[in-house]
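> The following comprises the amino acid sequence and a computationally predicted model.
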Amino acid sequence: MDLRGIVDEAHDAAVRLVGTGRQAQSIPLLGEVPLDRLGVALATVDGEVIGAGDCREPFSVQSLSKVFSLALVLAHEGESLWKRVRRQPSSLRYDALVQLDVDHGVPRNPFVNAGALVVVDRLMAAHATESAAAVLELLRTESGNPAIRIDERLAASERGASHRNAAAALLMASHGRLEHEVAELLDRYIDQCAIAASCVDVAQAGLFLARGGLLGSGRVLLSEREVRRLNAVVLTCGTYEAAGDVACQVGAPVKSGIGGGVMAVFPGHGTLCAWSPGLDEAGNSVAGMAVLEEVADATGWSVF
């Protein structure tokens, strides 16, 4: 299969969508990212890495980081996590509060913001509160790029606009669902989301999801059963209220972030990351999603 040709064609087909949508408005600094960016990177389980466009330009990973923090928590405490956060899709926005209160402070899934905060709370317990550092180390090690860092300017911008996340954390704390202080939890969550990495970095770092839980070193991070369940949650919940449409269009687990990044996992084959800052109404990259659909169609790597 000509993977280089497939990646190049997917990039070229999606270029026409670059500039459509709008940058994330919830974090002021993200609203300043130029709309004219499109990067694509495919990393295969055979060790091939193919990039196109702005594939090496770092961007704010935002909610893409949630996949990596979730993997670390599952590796540490396994199935007990699901007593604290459910695995149900949500038809509401990723920062919605109404359902959280109805559900007595138990988030619908680990990818809505409230659920991600619960995951960070557990990761803080496992890593002496240094949860963001643990996620950063996983990304650096698996991508082979020690230069991946937390964008402190972006983190500061997010701290000044994190009111809904604070509300979610306080609501969960009122139900007794958190172990750590809300202020410290928010700091660690924001640091994690403010990690800056490129499409090449993210695609390579996520390969353990396509390799049945094996890290690049050969060490087992997650069992095959655990990684199947993680990928199932990514498939059903990773793109929020758009998850059903994305499952039909891409046919694989996809996680998105409001920084414009999207990552698809093709089990047994590889991981694909695309980045373009213009978002649709659900907060998913318009051009990035088009890339994922093009590659999935051309390779036939659908999980269905």
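Everything's here; your move. Numbering: from 1, shown residues only.

> Every contact and neighbour count from this point should use C-alpha atoms.
OK.

> Now do the contacts for V233.
R87, N109 (C-alpha atoms under 8 Å, 6 or more residues apart in numbering).

> Revised request: answer the last question for R228.
G212.

> quick one: it from L235, how far?
Going from R228 to L235 by C-alpha to C-alpha, to the nearest Å gives 10 Å.

> A298 too?
20 Å.

> repeat for A156
Applying C-alpha to C-alpha to A156 and L235 gives a distance of 31 Å.

> Those two - which one has more neighbours?
Per other C-alpha atoms under 10 Å, whichever of A156 and L235 has more neighbours is L235, with 24 against 17.

> from what I can see that one touches D245, true?
No: the pair L235 / D245 is not scored as a contact, 10.7 Å apart, by C-alpha atoms under 8 Å.

> Overlap of the contact sets of those two?
With C-alpha under 8 Å, 6+ apart, L235 and D245 have no common neighbours.

> mind listing the strands for the protein?
Along the chain, the segments classed as strands by DSSP state E run 39-44, 49-53, 59-60, 149-150, 195-197, 254-256, 261-266, 270-275.

> Would you format those strands as TSV with mean neighbour count and distance to G115 included?
Listed next are the strands of the chain as TSV, based on neighbours: other C-alpha atoms under 10 Å; distance: least, C-alpha to C-alpha, whole Å:
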stretch	mean neighbour count	distance to G115
strand 39-44	26	28
strand 49-53	20	32
strand 59-60	24	20
strand 149-150	20	22
strand 195-197	25	19
strand 254-256	30	14
strand 261-266	30	19
strand 270-275	30	23
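
> structure B:
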Amino acid sequence: MQDILDDIVATIGKSDDRGNVADYIPELAGVDPNQFGICVATTDGQVFSTGDSEQLFSIQSISKVFSLTVALGHLGDGVWKWVGREPSGDPFNSIVQLEHEHGKPRNPFINAGAIAIADAILMKRLPKEALAEILSFVRFIADDESICFDSKVAQSELDTGERNRALAHFMKAYGIVKQPVDYVLGTYFHHCAIAMNCRQLAQSGLFLAGDGRNPVTGVRVISSNRARRINSLMLMCGHYDGSGEFAFRVGLPGKSGVGGGILAVAPGKASIAVWSPGLDEVGNSKLGTAALERLVQKTGWSVFA
């Protein structure tokens, strides 16, 4: 495995065609696009990494996997009153679909869906209480108490997130968002601003690779059925309107973030985190996708194998 990862960094990681950083979030615009890291945490307790795998980055929409898990813990299948379970086929911040579908987001991984999930987690609580729960959960699944919010990134999103405000107010008009919009957006922007490195992120996905149980510690995080459902949503919806392309090329459940990270799950085998800040035209890490495609080719880990 280490030889495979070293080969990926030596080849794909050196590519000049790296995509573009998410410059619409000022704090992310200055990130060096030449960084590239990858980590594989296997279900038998081994961890392999190379490149810039210890460099912290903003996980952005990858956090939507964790907020969804928290919301499911509170509400169970009641979550699906807030959001649907279908691929969107539209950009992650599109408002068009909301109007056609009466304010209910297509899935929990587009921005509107994650905003609705943040509203569901709040349930008349203060944002600091909801955020403490989300951060505590992420620290628990990653087995790392050092994980924190990046306050500069959160503030940058608060300062520039007008489209997300529009999504939230639109859903509020339809009764999907029930809590104060400022509370909901504060919660949403901050959980997207969690900072992690590839090693921490790979460790955090092990419970999804282990059918709901952390295979290293033996601790059950969620039920087997819930883990399979989250994985299925990651496969269908985890890369926005590029989800079909990711499934075609990589064949693993995965969730991307505009910070350049991707969390991918090989059920029963491993959790994989890759980070390269340059994005493709639909907002997914360009080299990260290529790296995962090469990894699956070398390991045969595709769920379609």
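Nice, I can see it. Small disclaimer: the values here were computed from a predicted structure and weren't measured.

> re the thing from before, would you mind giving the strands of the first structure as a markdown table with distance to V118 of the first structure added?
Shown next, in a markdown table, are the strands of the first structure (distance: least, C-alpha to C-alpha, whole Å):
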| stretch | distance to V118 of the first structure |
| --- | --- |
| strand 39-44 | 30 |
| strand 49-53 | 33 |
| strand 59-60 | 21 |
| strand 149-150 | 21 |
| strand 195-197 | 19 |
| strand 254-256 | 18 |
| strand 261-266 | 22 |
| strand 270-275 | 26 |
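
> Aligned against the second structure, show me the partner of I195 of the first structure.
Taking TM-score structural alignment, I195 of the first structure has I194 as its aligned residue in the second structure.

> so that match makes contact with K152?
No: here I194 of the second structure does not reach K152: they are 10.7 Å apart, not a contact under C-alpha under 8 Å.

> What's S58 of the second structure aligned with over in the first structure?
Looks like S58 of the second structure aligns to S60 there (TM-score structural alignment).

> show me the contacts for that match.
So S60 of the first structure contacts D151, L154, C193, A194, I195, A196, A197, G259, G260, G261 (C-alpha under 8 Å, 6+ apart).

> isn't the fifth one right next to A147, touching?
No: the pair I195 of the first structure / A147 is not scored as a contact, 10.8 Å apart, by C-alpha under 8 Å.

> how long is stretch 75-90 of the first structure end to end?
25 Å.

> In the second structure, what range does it match?
So stretch 75-90 of the first structure sits over residues 73-88 in the second structure, by TM-score structural alignment.

> Off-centre distance for that stretch?
Counting by C-alpha atoms, centre = their mean, to the nearest Å, stretch 73-88 of the second structure is centred 16 Å from the centre of its parent chain.

> Go ahead and name everything in contact with that stretch.
Under C-alpha under 8 Å, 6+ apart, the answer for stretch 73-88 of the second structure is 71-72, 104-108, 110, 113, 116-117, 120-121, 176, 233, 236-237, 240-241, 243.

> Over to stretch 46-53 of the second structure?
In contact with stretch 46-53 of the second structure (C-alpha under 8 Å, 6+ apart) are residues 1-2, 5-6, 9, 35-41, 197-199, 274-275.

> follow-up on the earlier one: could you find the closest non-adjacent residue to the match of S58 of the second structure?
Excluding the flanking residues, the one nearest S60 of the first structure by C-alpha to C-alpha, 6 or more residues apart in numbering is A196, at 4.6 Å.

> Setting the sequence-adjacent residues aside, check what's closest to the residue positioned nearest the centre of the first structure.
The centroid of the first structure falls nearest to L64 when counting by C-alpha atoms, centre = their mean (1.6 Å). With sequence-adjacent residues excluded and distances taken as C-alpha to C-alpha, 6+ apart, L64 of the first structure is closest to G257, at 5.4 Å.

> close enough to count as contact, the one you found and V67?
No: G257 of the first structure is beyond contact range of V67, at 10.7 Å (criterion: C-alpha under 8 Å).

> Helices of the second structure, residue ranges please.
2-11, 26-29, 63-75, 96-100, 111-122, 127-142, 151-160, 162-174, 181-192, 198-204, 206-209, 224-237, 243-249, 286-299 (DSSP state H).

> per the alignment, I6 of the first structure corresponds to what in the second structure?
Using TM-score structural alignment, I6 of the first structure pairs with I4 in the second structure.

> do you know how far that match is from I12 of the second structure?
For I4 of the second structure, the distance to I12 of the second structure - C-alpha to C-alpha - is 12 Å.

> Mind checking which of these two has more residues around it?
The neighbour comparison of I4 of the second structure against I12 (other C-alpha under 10 Å) goes to I12, with 17 against 14.

> That'll do, ta.
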